[in-house]
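# Pasting a predicted model and its sequence here:
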Amino acid sequence: MASPSLFRHRNFTLLFGADVISQVGTQISMLALPLVAVLALDASAFETGLLVAAETAAFLLVGLPAGVWVDRMPRRRILVAADVVRAVLLGSVPIAWWLGVLTLPQLYGVALGTGLATVFFDIAYQSYLPSLIERDRLVDGNAKLEIVRSASGVAGPGAGGWLIQALTAPVAVLADAVSFLVSALLLRRIDAVERVPERSGRRGLAEEIGEGLRYVASHPILRMITAATAVANFTHGLFGAVEMIFLVRVVGLSPGSVGLLFSAAAAGGLAGAAVVGPLSRRVGSARAVWLSPLVFYPFMLLVPLTEPGWKTALFAVGMFMNSVGVVVYNVTQVSFRQGITPEHLLGRMNATIRFTVWGVLPLGGLAGGVLGELLGVRATVWISVVLGLLSAVPLLLSPLRRMRDLPAASEAASPQEPAA
């Protein structure tokens, strides 16, 4: 008998609704914040790279201890607090702009502060879903949440580009601040019971961090997934440092056109979320993990060829196809991670992986800013795309190459005895 739709599950629906609102606002802000720097404050390639680095530096600063705290505290409380903090920080940008006191250091501070809140939110979020739904429904739940991210990627940049063009970039950031407040109100209504470890069972911070590190490092599949994602994210940081400058100053697009281009590219995420379930069943969930970067990422080679006129479509095509692969990859590997990890280790497992794969983003952002100044923006885009091809190598060297499907929780209870 088929399970009832997750949309009939009250708590999942509240989480889904909070994600819808927050993700649309976030997509607007992801477009608006760099454009505030580029258009309102005339930031250089290096200064924009610093902004990208500030947005993700928090994963290096507090990524590992955040996992311990997430395992020690009610995760819903962390999610609500993180939303409120991000709303306040982002709300300060339009206020400072209206007062005529907005500066790049403030943008760096807002980016760093929202990044710190995002560290806790993301780790708690990925650790919270298994508390709301059964683990055999995690692929379905994650696919639905990826549809939210992808749909917001279609609607958000287009709306953001229009808002920026009509109302200026600082005002558009306000939309994201409001979205976080609404998200927090919905999350507060979730009434699922969480199991939080007793204080008597807690050990030192370093010992608990070490347990999470050992769990990931000793698992042959988790270890290689982490390595592959880290390579991909480093190159994404390189690309993100010069992306806006490439489109606005090199290609010569308006904010509205940039928003539409991002919306067209993000439609690939919707396609990926729609096909991940059937694709995983047809070719196997393990094969879907390593085939997705091999099949879809090479289309990114079209992106550096973007020029004014019809060749702007090359950017959309490359990003569209890459987004399909990214969503297929993320849904399958994140569901696998959530399914095999014991409840008391979920926060630290996610924190260890996030620390590694997001911690390289600021390094990529800094490197992209430097390369943009030394070699030029288009050359930096080429370097980032070509290096991204290496992300598939760890997956091809892992046990995934000899498997059709990822092992279930019952087959992979211990990282010391992984099923192959």
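Noted; the coordinates are in hand. Numbers count the residues shown, from 1 in each chain.

# C-alpha only now, for contacts and for neighbours.
Fine.

# How about the contacts made by S183?
By Cα atoms under 8 Å, 6 or more residues apart in numbering, the contact list for S183 reads 17-19, 21-22, 80, 83.

# Let me have those in a markdown table, extended by secondary structure.
Compiled in a markdown table, the contacts of S183 are given as follows (DSSP: H, G, I helix; E, B strand; the rest coil):
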| residue | secondary structure |
| --- | --- |
| G17 | helix |
| A18 | helix |
| D19 | helix |
| I21 | helix |
| S22 | helix |
| V80 | helix |
| D83 | helix |
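
# quick one: which of the residues you listed is nearest to L129?
Of all these, L129 sits closest to D19, with 12.2 Å by Cα to Cα.

# how close does that closest one get to R188?
To R188, D19 is 13 Å away according to Cα to Cα, to the nearest Å.

# These two - which one has more neighbours?
For D19 versus R188, neighbours defined as other Cα atoms under 10 Å are more numerous around D19 (24 against 15).

# okay, now E198: neighbour count?
Applying other Cα under 10 Å, we find 8 residues neighbouring E198.

# Give me the distance between it and E134.
In terms of Cα to Cα, E198 sits 23 Å off from E134.

# one more structure, for comparison:
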Amino acid sequence: MVDSASYLASALLLNLIRTPGAQAPQPRTKTRMRTQIAEGLRFVFRHRTLRSLALATGISNLVGLGGALGAVLTAYALRDLKLSPGELGLALTVGNCGALLGATLSSRLIRTVGLGPVLIAAKSMSGIAVILLATAAPARAVPTLIATTGIMACGITVYNIGQVSLRQAITPTGMQARMNASVRFAIWGTLPIGALAGGYLGSVLGTRPTLWMIAAIGLLSCLPLILTPDVRTLRVFPVQAAE
């Protein structure tokens, strides 16, 4: 109920935003949906910055909480770490407060360190957190899981604030919806694949070896950002792209 109310509050706040001097966009000529989808995909994957963001986010989602990690986390916590369901729930709840810390610090970090380095560092935090999780022992399971969840939530929040704002800044207004739909298709499409792979590997190899694989792939998700100079050297958000 609280989550639903937050969406209502978001809609009301968005309705209050006014851009002085903004003109209503000109109506587009009607085009087929398939054509619009193709335009969005071409725009994203021909744009070096958008392509690197989509690749990095898609890879991390493959092994993240919505993908492979989510498939093995509960079994690992309850069976290997001997946590009770209540302890697991408490650890995840407390750890997710890291998202609030990330939201509070993101703008300051970007101003101080630079947007590109912050994106790379924030993207690496999930892989580091899973390494911590893979080394956990039952005696210190609760604080380890709290720390793991906190680091991951903080990194994801900082990264998403930066990468979504960057995507919007470099995309012309008329292409915003198609860009966003195309990126989400690419980055969310890996979630079910990762969940299936995580469940299979956890059953065959065991949960702890699977966590080490997840951590390695999570760290490798930074590579598209590191190998793209337009992202790696970026200090501030670019000026809004022209129409």
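On my side now, so go ahead. This one's a predicted model, so the numbers in the text were calculated from it and none came from an experiment.

# quick one on the thing from earlier: including distance to A265 of structure 1, could the contacts of S183 of structure 1 go into CSV?
What follows is these, written out as CSV (distance: Cα to Cα, whole Å):
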residue, distance to A265 of structure 1
G17, 24
A18, 24
D19, 20
I21, 20
S22, 20
V80, 31
D83, 27
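
# Pick the one among the residues you listed closest to G109 of structure 1.
Lowest distance from G109 of structure 1 to the contacts of S183 of structure 1 (Cα to Cα) belongs to D83, with 16.8 Å.

# Name all residues that make contact with the nearest residue to the closest one once chain neighbours are set aside.
Leaving aside its sequence neighbours, D83 of structure 1 sits nearest to F180 (Cα to Cα, 6 or more residues apart in numbering; 5.1 Å). Neighbouring residues of F180 of structure 1 by Cα under 8 Å, 6+ apart: 21-22, 25, 83-84, 86-87.

# Take the residues you listed and write them to a markdown table, including distance to F262 of structure 1.
Compiled in a markdown table, the contacts of F180 of structure 1 are given as follows (distance: Cα to Cα, whole Å):
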| residue | distance to F262 of structure 1 |
| --- | --- |
| I21 | 18 |
| S22 | 18 |
| G25 | 15 |
| D83 | 25 |
| V84 | 27 |
| R86 | 23 |
| A87 | 24 |
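
# quick one: contacts for W212 of structure 2?
Contacts of W212 of structure 2 (Cα under 8 Å, 6+ apart): 130-131, 134.

# Please read the previous query as pertaining to K123 of structure 2.
K123 of structure 2 is in contact with 155-156, 159, 219, 221-222, counting by Cα under 8 Å, 6+ apart.

# and what of V239 of structure 2?
V239 of structure 2 touches 169-170, counting by Cα under 8 Å, 6+ apart.

# Provide the secondary structure category for it.
Three-state call for V239 of structure 2 (three-state DSSP): coil.

# Looking for the alignment partner of it in structure 1.
Matched by TM-score structural alignment, V239 of structure 2 corresponds to A408 in structure 1.

# do R51 of structure 2 as well
By TM-score structural alignment, R51 of structure 2 lines up with R223.

# by contact count, what packs against whichever helix or strand N233 of structure 1 is part of?
Assigned by DSSP states H and E, N233 of structure 1 belongs to helix 220-245. Here helix 220-245 of structure 1 touches helix 45-56, helix 205-218, helix 346-375, helix 377-388, helix 393-396, going by 3 or more Cα pairs under 8 Å, 6 or more residues apart in numbering; DSSP states H and E.

# R287 of structure 1: which of those helices is closest?
Across these, R287 of structure 1 has its closest neighbour in helix 393-396 (9.8 Å, Cα to Cα).

# And the contacts of that closest one?
Applying Cα under 8 Å, 6+ apart, the external contacts of helix 393-396 of structure 1 come out as 224-225, 227-228, 289-290, 401.

# Most neighbours among the residues you listed, which one?
Ranking the contacts of helix 393-396 of structure 1 using other Cα under 10 Å puts V289 first, with 27 neighbours.

# Starting from H219 of structure 1, give me the distance back to the alignment partner in structure 1 of C222 of structure 2.
With the correspondence set by TM-score structural alignment, C222 of structure 2 lines up against A392 in structure 1. Separation of A392 of structure 1 from H219 of structure 1 (Cα to Cα): 18 Å.

# Which of those two has more residues huddled nearby?
Between A392 of structure 1 and H219, A392 has the larger neighbour count (other Cα under 10 Å), namely 23 against 16.

# Please tabulate the contacts of helix 393-396 of structure 1 in TSV, including the columns distance to L213 of structure 1.
Formatted as TSV, the contacts of helix 393-396 of structure 1 follow (distance: Cα to Cα, whole Å):
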residue	distance to L213 of structure 1
M224	14
I225	14
A227	14
A228	17
V289	22
W290	23
R401	24
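
# and those, which two are the farthest apart?
A227 and R401 (15.3 Å).

# Okay, G67 of structure 1 and R348 of structure 1: tell me how far apart.
G67 of structure 1 sits 4 Å away from R348 of structure 1 when distances are taken as Cα to Cα.

# Let me know how buried the residue lying closest to L390 of structure 1 once chain neighbours are set aside is, in neighbour terms.
Take L390 of structure 1 and drop its neighbours on the chain: the residue closest to it by Cα to Cα, 6+ apart is V231, 7.1 Å away. The number of residues packed near V231 of structure 1 is 23, by other Cα under 10 Å.

# residue contacts, V231 of structure 1?
For V231 of structure 1, the residues meeting the contact criterion (Cα under 8 Å, 6+ apart) are 357, 388, 390-391.
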